[in-house]
Each structure stands twice: as structure tokens, then as C-alpha cells.
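**Student:** have a look; sequence and predicted model below, questions after that.
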Amino acid sequence: MKIWVDADACPKPIRETIIKAAERTKIPCTFVANHVIPLPKRLNITMLQVESGFDVADNEIARRVRENDLVITADIPLANDVIEKKAQALSPRGELFTTENIKSRLNIRDFMDTMRSSGVHTGGPAALSQADKRAFAGHLDRILSKYGQNNKQ
């Protein structure tokens, strides 16, 4: 397992949670962004800086992700690509994307995109809440614990 982080829009508190988890579990973790992200110097925590541009980081993650990897992203199309590769996708708000929910999430995203392009102001996402942070940390811990248990067998 490797953890991939779509780091361009990853909130700092979530990034800190990921770093702590990677340090604790020693699982390789790569933050992918088009700008430098300050990270601690650890052998298993790396930064992959990509060129600026629409979906460049997402495309790089989709290209590199392998079965059983974990991708942290709020990007629904990237989450769909990840699931199709039999990897896991978790949003920074703690939503675990699955084969059961990803198609409806894509439909909602496409509908909202259509609304915005027709001039309807849909607003942005709400601020990251304590409940979001707890949901994320809980899902991350369960995924990494399950990986650790499976790895021992």
C-alpha cells in the first residue's frame, strides 16, 4: 500500500493528520501538487511537484496509483479513476468513495457543473468542520489498521 495525496487543495489540518499516520505506520506517502508543500523529512514521506495546469496532479496520481493504494482527494473524477483501479479513495472531509456511491457523486458533480456554467451561483464548499476532521481521521485509521492486519497475515 502507498498513500497518494492530491495536495493542491488538501487542507492543512488534514495534511497534518496524514503525516502523523504515515509516520506512525511507516507506509509510503506521496503528496502531489503543482507547488511545494512543506513536509517533514522522513524516508516514507515525499513530495512530487508537477507542472501547473488543469488536472495535472490528478492525472499523475491516476497514472501512478496501484491496486490497494489509498488516494486522498476531493476530486470526484480522480476518485472514480482510483476506484476503477481497485484502489481506495477518501475525501478530506472523511467521505469514503466506493463502487456503490461514486457514480451518484459523479452525477451530482456533473449536474452542479452544468448549473454553474449556465450562470447559477452554487456557492463553494462549507468550511472544514471538526466533524469532518474526525470523520477523516476515523476512516484513515480504519483503512490503515485493516492494511496492517492484512499485512501481518
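**Tutor:** Happy to help now that I have it. Numbers count the residues shown, from 1 in each chain.

**Student:** going by C-alpha atoms from here, please, whenever you check contacts or count neighbours.
**Tutor:** Noted.

**Student:** quick one: the longest helix that the chain contains to chain centroid distance?
**Tutor:** Longest helix in the chain, counting residues (DSSP state H): helix 130-152. Offset of helix 130-152 from its chain centre (Cα atoms, centre = their mean, to the nearest Å): 13 Å.

**Student:** structure B:
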Amino acid sequence: MPEIYVDADACPVKAEVTRVAERHGLVVTFVANFGLRPSRDPMVRHVMVPQGADAADDWIVEHAGVGDIVITSDIPLASRALEKGAHVLGPTGKPFTTASIGMALAMRELNQHLRETGESKGYNREFTARDKSNFLQALDELAVRLKREDRTR
């Protein structure tokens, strides 16, 4: 069975992840540098990593494997998780794939350059109810597909 790993520090869809994981009987691990609200659900784990730029990312990459699901908006983490064979979803439900990650990394670098040169203010667009809905649908569909694939092995 796949497991779900969540880059939880700035994740706006924690409740949605828990809901889908519960529905499908999947273990979910929230990984963060600072306080997480503990859960009494034995299928929900919380991992607190030391403060540091990539500590949560490193923990997720070390533990996620082929067929697992990683939830993150961090493009470098998404790239590393894909290299491990994990499926990666952003909090808007958009999947990161081996076909799309190169462009996502390039756009991230371009946007960083534009912010550094003052060409862009770097504002993120608002996270909407529609984004949550898209995420719920995408995660549910991915969980169903992976469980089906797991049964056929």
C-alpha cells in the first residue's frame, strides 16, 4: 500500500490529506520543522525535523519510495521525490511528473531571478476553495489508482 508524505510546514491541505487517507486506509506522515497538531489516529504520523533549510525535504526523500505519494509545493523536493519513484501532487491538485518537472524547475529559477532583479514582486496567487476541491479530487483519484495497481501485483 502506498503511503502519503506531506511537506507540512506551509501546506494548506492538511485536513484534506487526512480525509482522503482515512477514506482509503492509507498511512499519512506530516513532516515539519515546527509545531504540528498531534492526531490520535494511528494512521496519521507527525515527524518534527530539526530547523534547517531542507531538513523536512531530506527526511521525506529518505523515507518515500516507489509508489508512495508526496504532497508539496516545493519544486526541488518534487523533483527529488520523482527520482525516487514517488507520485507528487501540489496543493492545488496539479501533479508533478517526470515530463513536467524540468519546466517547473526552469520557471522556478526564472521567477527567482526576476524577484532578485526587482522585475517581479513575487506575489503568490491566492489559494482558493476551487484549488482545495481540485486537490481532493486529484488525491482521491491517485489513491484509487495506486490501490488498484497494488492489488494487481
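**Tutor:** Structure's in. What do you need? The shown structure was predicted, so the numbers you read here are calculated from the model rather than taken from an experiment.

**Student:** and the TM-score between them?
**Tutor:** For this chain pair, the superposition-based TM-score is 0.93 by TM-score structural alignment, normalised by the length of the first structure; 151 aligned residues with a Cα RMSD of 1.2 Å.

**Student:** and the longest helix of the first structure, what other elements does it pack with?
**Tutor:** Helix 130-152 of the first structure sits against helix 12-25, strand 88-90, with contacts defined as 3 or more Cα pairs under 8 Å, 6 or more residues apart in numbering; DSSP states H and E.

**Student:** whichever helix or strand comes after the last one against the second structure, how far on average?
**Tutor:** Tracing the chain past strand 88-90 of the first structure, the next element assigned as helix or strand by DSSP states H and E is strand 96-97. In this overlay with the second structure, the average offset of strand 96-97 of the first structure from its partner residues is 0.4 Å by mean Cα distance after the TM-score superposition for the first structure.

**Student:** quick one on the thing from earlier: pick the most buried one from the helices and strands packed on helix 130-152 of the first structure.
**Tutor:** Ranked by mean neighbour count, those are led by strand 88-90 with a mean of 26 (mean count of other Cα atoms under 10 Å).

**Student:** contacting residues for the nearest residue to C29 of the first structure once chain neighbours are set aside?
**Tutor:** Excluding the flanking residues, the one nearest C29 of the first structure by Cα to Cα, 6 or more residues apart in numbering is I3, at 4.5 Å. Applying Cα atoms under 8 Å, 6 or more residues apart in numbering to I3 of the first structure gives the contacts I27, P28, C29, T30, D69, L70, V71, I72.

**Student:** hmm, who's touching the longest helix of the first structure?
**Tutor:** With contact meaning Cα under 8 Å, 6+ apart, helix 130-152 of the first structure is reached by 1, 13-14, 17, 21, 25, 90-96.

**Student:** any chance of CSV for the residues you listed, columns distance to G138 of the first structure?
**Tutor:** Output for these, formatted as CSV (distance: Cα to Cα, whole Å):
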residue, distance to G138 of the first structure
M1, 18
P13, 14
I14, 12
T17, 10
A21, 11
T25, 15
L90, 11
S91, 12
P92, 11
R93, 11
G94, 8
E95, 10
L96, 11
